[in-house]
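> quick check, what structure comes out for this input:
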Amino acid sequence: MQHRVDLQIDIEQFQNELFNELDLKTYAVIDGAQVSELQAKLSASKHSYVCLWSGELDSDLKQVAPYLVQLKRDSNFTLWLLENGWANNWNIFVSAKSSIKMVRKHLRKFLTVVTDDGETLIFRFYDPRIMKAFMRNIDGQQSQQLFQDIVAFRYENPLERELVSVKKISDELIFRQVAMN
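Model prediction:
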């Protein structure tokens, strides 16, 4: 017998959590490789967005690149993202006071990592599964760098039906699990 897990969430509750601090901007970092229709949705939206990768990208790379999008609480794009992205590992959320240009500049610093062997690898921090593991193992220097221009990172934990919010207060990371009933 198969059991199906209900992964539906309350969208209004989700919005309240993401947009609860009026002095902050809410961004999504969306993985184009996970969302086949992302380019069309971005083009049709009235949102500010920018690719995290730099330079001229061919059409294939544009399709799989990560995008930083400034969200608007009740827009069609935001509702589409919240309704369809949950439990599909499409994105993480970022809260910041900074402009999209400054947030992009900051987040670009984390697109690659260098292994102990000196190999440079792509670091897909915008995948909620990777962000979850990274946040649980981050050291003090890494958290200082990561939260330099960011107030909070949020990512899904769909099997527990929760949105995880991570903030840095003083030198401590504060994790808050918000039930998404």
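
> going forward, measure contacts between C-alpha atoms and count neighbours the same way
Noted.

> for the chain, which segments are assigned as helices?
In the chain, the helices defined using DSSP state H lie at 11-18, 38-44, 59-64, 76-85, 100-108, 128-137, 140-146.

> closest to Tyr155 out of those helices?
helix 128-137 (5.3 Å; CA to CA).

> output the contacting helices and strands for the closest one.
Applying 3 or more CA pairs under 8 Å, 6 or more residues apart in numbering; DSSP states H and E, one finds that helix 128-137 contacts strand 91-96, strand 152-157.

> those into a markdown table, with extra columns for mean neighbour count and distance to Gln15?
Output for the helices and strands packed on helix 128-137, formatted as a markdown table (neighbours: other CA atoms under 10 Å; distance: least, CA to CA, whole Å):
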| stretch | mean neighbour count | distance to Gln15 |
| --- | --- | --- |
| strand 91-96 | 24 | 11 |
| strand 152-157 | 24 | 12 |
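
> returning to that earlier point: could you dump the helices of the chain to a markdown table with mean neighbour count?
Listed next are those as a markdown table, based on neighbours: other CA atoms under 10 Å:
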| stretch | mean neighbour count |
| --- | --- |
| helix 11-18 | 16 |
| helix 38-44 | 14 |
| helix 59-64 | 14 |
| helix 76-85 | 16 |
| helix 100-108 | 16 |
| helix 128-137 | 15 |
| helix 140-146 | 14 |
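
> export these to JSON lines and tack on distance to Arg161?
As requested, those are exported to JSON lines (distance: least, CA to CA, whole Å):
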{"stretch": "helix 11-18", "distance to Arg161": "11"}
{"stretch": "helix 38-44", "distance to Arg161": "24"}
{"stretch": "helix 59-64", "distance to Arg161": "27"}
{"stretch": "helix 76-85", "distance to Arg161": "13"}
{"stretch": "helix 100-108", "distance to Arg161": "27"}
{"stretch": "helix 128-137", "distance to Arg161": "14"}
{"stretch": "helix 140-146", "distance to Arg161": "26"}
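
> distance check, Leu68 against Gln8.
25 Å (CA to CA, to the nearest Å).

> about what we covered before: redo the helices and strands packed on helix 128-137 as TSV? Include distance to Lys167.
Shown next, in TSV, are the helices and strands packed on helix 128-137 (distance: least, CA to CA, whole Å):
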stretch	distance to Lys167
strand 91-96	10
strand 152-157	5
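
> now the other sequence, so there's something to compare against:
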Amino acid sequence: MELQSVPTLDVSSKTDIEPLDFQYGVKDKLTVPVSLESYFSQQRLNTYVLIDAASLERFHDLLSLIDTEYEILLGDSIKEDYKSVATYLFDLKRSKELLTWLFTEGEGDKKPSWCLADRSVGVFLQSEFELDELAYFFKKFTRLRDKQDKWRYFRFADSKFFSFMLEEMMGEPEYCSRWFYSTNKQMIENYSIYEYDTRLFKTFKATSKLQAYQPKQKPLIFDDYYQGLSDRYTDKLFSQKMVGIIKDDFSQYYDGDNYDGNNKELTDFIVKSNHISRQLGLKSEQARGYFIAASVFVGRTLDKEDLASVGFYASAMEHENRKTKKLLEQVINNIKRRSLEHGH
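Model (predicted):
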């Protein structure tokens, strides 16, 4: 196990965690992958999982199969109306079946609704407290007021976002402490995420230093910090998507040698180009995608003169989509022309 010490959180990672298969015909079936048995068999702590219903198709078909106690993290007045997109808190010590499903990988095209490992759902957590006490603790995160005093639904239970959020909060203990501590008591011992793509099981545990920030916790509102978190995560997903699009859909125009085959270098370039595209007034994801692809193929981040060359003059979505597409087409045509000139 690899352990990284940080001022407010200890982050440990177990590697090479292969998901379970259907285990047909196996006499002694595993509940979880062998290397995680010690984590999930602790007697002192209760183990739970947060699941965002909106992240799963046919969630309520799955819910009907689950035989365990759970709480919907919404107030009673709106619970019924929003239960199909709400965040749920499940008690895992009372349902080995659900725990196994969270680590079971589907087979073939038609995957049963209970094969959840490859869908990257669920934020695991351990605590000394009971289900109802933890539900009360988490409900305050579900709906936050913003600076304009309007309610915002905060979809924190997406496992990849939650991991990103805690990593970002390592340097912001006034925010981080809220996810572990309530008034005068530690509610959460640790959070864990199973990353199916990387086969990592990451655990975030509060250090003693984090407790010192409990009295200094920031007011729980959807402020600029939380908005910034959401924006950076959205940009991260967009950048990852653009790497795939460029390497797959535009492979004939993409010169990987410029980035030494290094995804990180390409990703960093895309992040920079995305930032510049926003500064230049491109608002739609489609327009920024065209701009980024053109920049990658040219080998530099384009600028406002490049946009002006195709008649970009406003940020109306339809206009910016059309003009940035024209810019990309010009770049591709130039690549084709150079290729013909050199006899390729």
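
> Val164 of the first structure: which of the helices of the first structure is closest?
Val164 of the first structure lies closest to helix 128-137 among the helices of the first structure, at 8.5 Å (CA to CA).

> the closest one aligns to what range in the second structure?
Using TM-score structural alignment, the residues of the second structure aligned to helix 128-137 of the first structure are 159-168.

> what sits up against that stretch?
With contacts defined as CA atoms under 8 Å, 6 or more residues apart in numbering, stretch 159-168 of the second structure is touched by Ser120, Val121, Gly122, Val123, Phe156, Cys176, Ile193, Glu195, Phe204, Leu229, Tyr233.

> please apply the same query to stretch 26-33 of the first structure.
By CA under 8 Å, 6+ apart, the list of residues contacting stretch 26-33 of the first structure reads 18-19, 38-39, 62-72, 90-96, 126-127.

> what range in the second structure does that stretch sit on?
Using TM-score structural alignment, the residues of the second structure aligned to stretch 26-33 of the first structure are 47-54.

> and that stretch, how far from the chain's centre?
A distance of 14 Å separates the centroid of the chain from that of stretch 47-54 of the second structure, by CA atoms, centre = their mean, to the nearest Å.

> mind listing the helices in the stretch 201-344 of the second structure by residue range?
208-211, 224-248, 263-279, 285-298, 304-308, 317-341 (DSSP state H, counting those that start in this stretch).

> pick the most deeply packed of the ones you listed.
helix 285-298 (a mean of 23; mean count of other CA atoms under 10 Å).

> can you tell me what part of the first structure it aligns to?
So helix 285-298 of the second structure is aligned with nothing, judged by TM-score structural alignment.

> got the angle for that helix vs helix 317-341?
20 degrees (axes from the mean of the first three to the mean of the last three CA atoms, to 10 degrees).

> ok, Val296 of the second structure to Ile270 of the second structure distance?
8 Å.

> now do Glu133 of the second structure
The value you get for Glu133 of the second structure to Ile270 of the second structure, if CA to CA is used, is 44 Å.

> with Phe297 of the second structure instead?
Taking CA to CA, one finds Phe297 of the second structure at 11 Å from Ile270 of the second structure.

> swap in Asp235 of the second structure?
Per CA to CA, Asp235 of the second structure is found 10 Å from Ile270 of the second structure.

> before we move on, what about Gln211 of the second structure?
Going from Gln211 of the second structure to Ile270 of the second structure by CA to CA gives 38 Å.

> same question, Ala86 of the second structure
Per CA to CA, Ala86 of the second structure is found 33 Å from Ile270 of the second structure.

> Leu328 of the second structure too?
On the measure of CA to CA, Leu328 of the second structure and Ile270 of the second structure end up 15 Å apart.

> kindly report the same for Ser127 of the second structure.
According to CA to CA, Ser127 of the second structure stands 40 Å off from Ile270 of the second structure.

> go on, Val49 of the second structure?
Taking CA to CA, one finds Val49 of the second structure at 34 Å from Ile270 of the second structure.

> please apply the same query to Arg178 of the second structure.
Taking CA to CA, one finds Arg178 of the second structure at 33 Å from Ile270 of the second structure.

> circling back: what about Leu68 and Gln8 of the first structure, which has more around it?
For Leu68 of the first structure versus Gln8, neighbours defined as other CA atoms under 10 Å are more numerous around Leu68 (25 against 14).

> Asp197 of the second structure pairs with which position in the first structure?
In the first structure, Asp197 of the second structure lands on Leu159 (TM-score structural alignment).

> how about the residue lying closest to that match once chain neighbours are set aside, what does it touch?
In space, Leu159 of the first structure comes closest to Leu7 once its chain neighbours are excluded; the distance is 7.2 Å by CA to CA, 6 or more residues apart in numbering. Applying CA under 8 Å, 6+ apart to Leu7 of the first structure gives the contacts Trp86, Ala87, Pro158, Leu159, Arg161.

> now which of these would you call buried?
Trp86, Ala87, Pro158, Arg161 (16 or more other CA atoms under 10 Å).

> got a list of what the second one touches?
When you say that, I think you mean Ala87 of the first structure. Applying CA under 8 Å, 6+ apart to Ala87 of the first structure gives the contacts Leu7, Glu156, Asn157, Pro158, Leu159.

> ok, now how distant is the residue sitting nearest the centre point of the first structure from Gly140 of the first structure?
When the first structure is reduced to its mean C-alpha position, the closest residue under CA atoms, centre = their mean turns out to be Ile92, at 1.7 Å. Using CA to CA, Ile92 of the first structure is found at 21 Å from Gly140 of the first structure.

> repeat that for Trp80 of the first structure.
36 Å.

> show me what Lys105 of the first structure lines up with in the second structure.
So Lys105 of the first structure corresponds to Tyr136, using TM-score structural alignment.

> for its match, which non-adjacent residue is spatially closest?
Spatially, and ignoring its direct neighbours in sequence, Tyr136 of the second structure is nearest to Leu73 (7.9 Å; CA to CA, 6+ apart).
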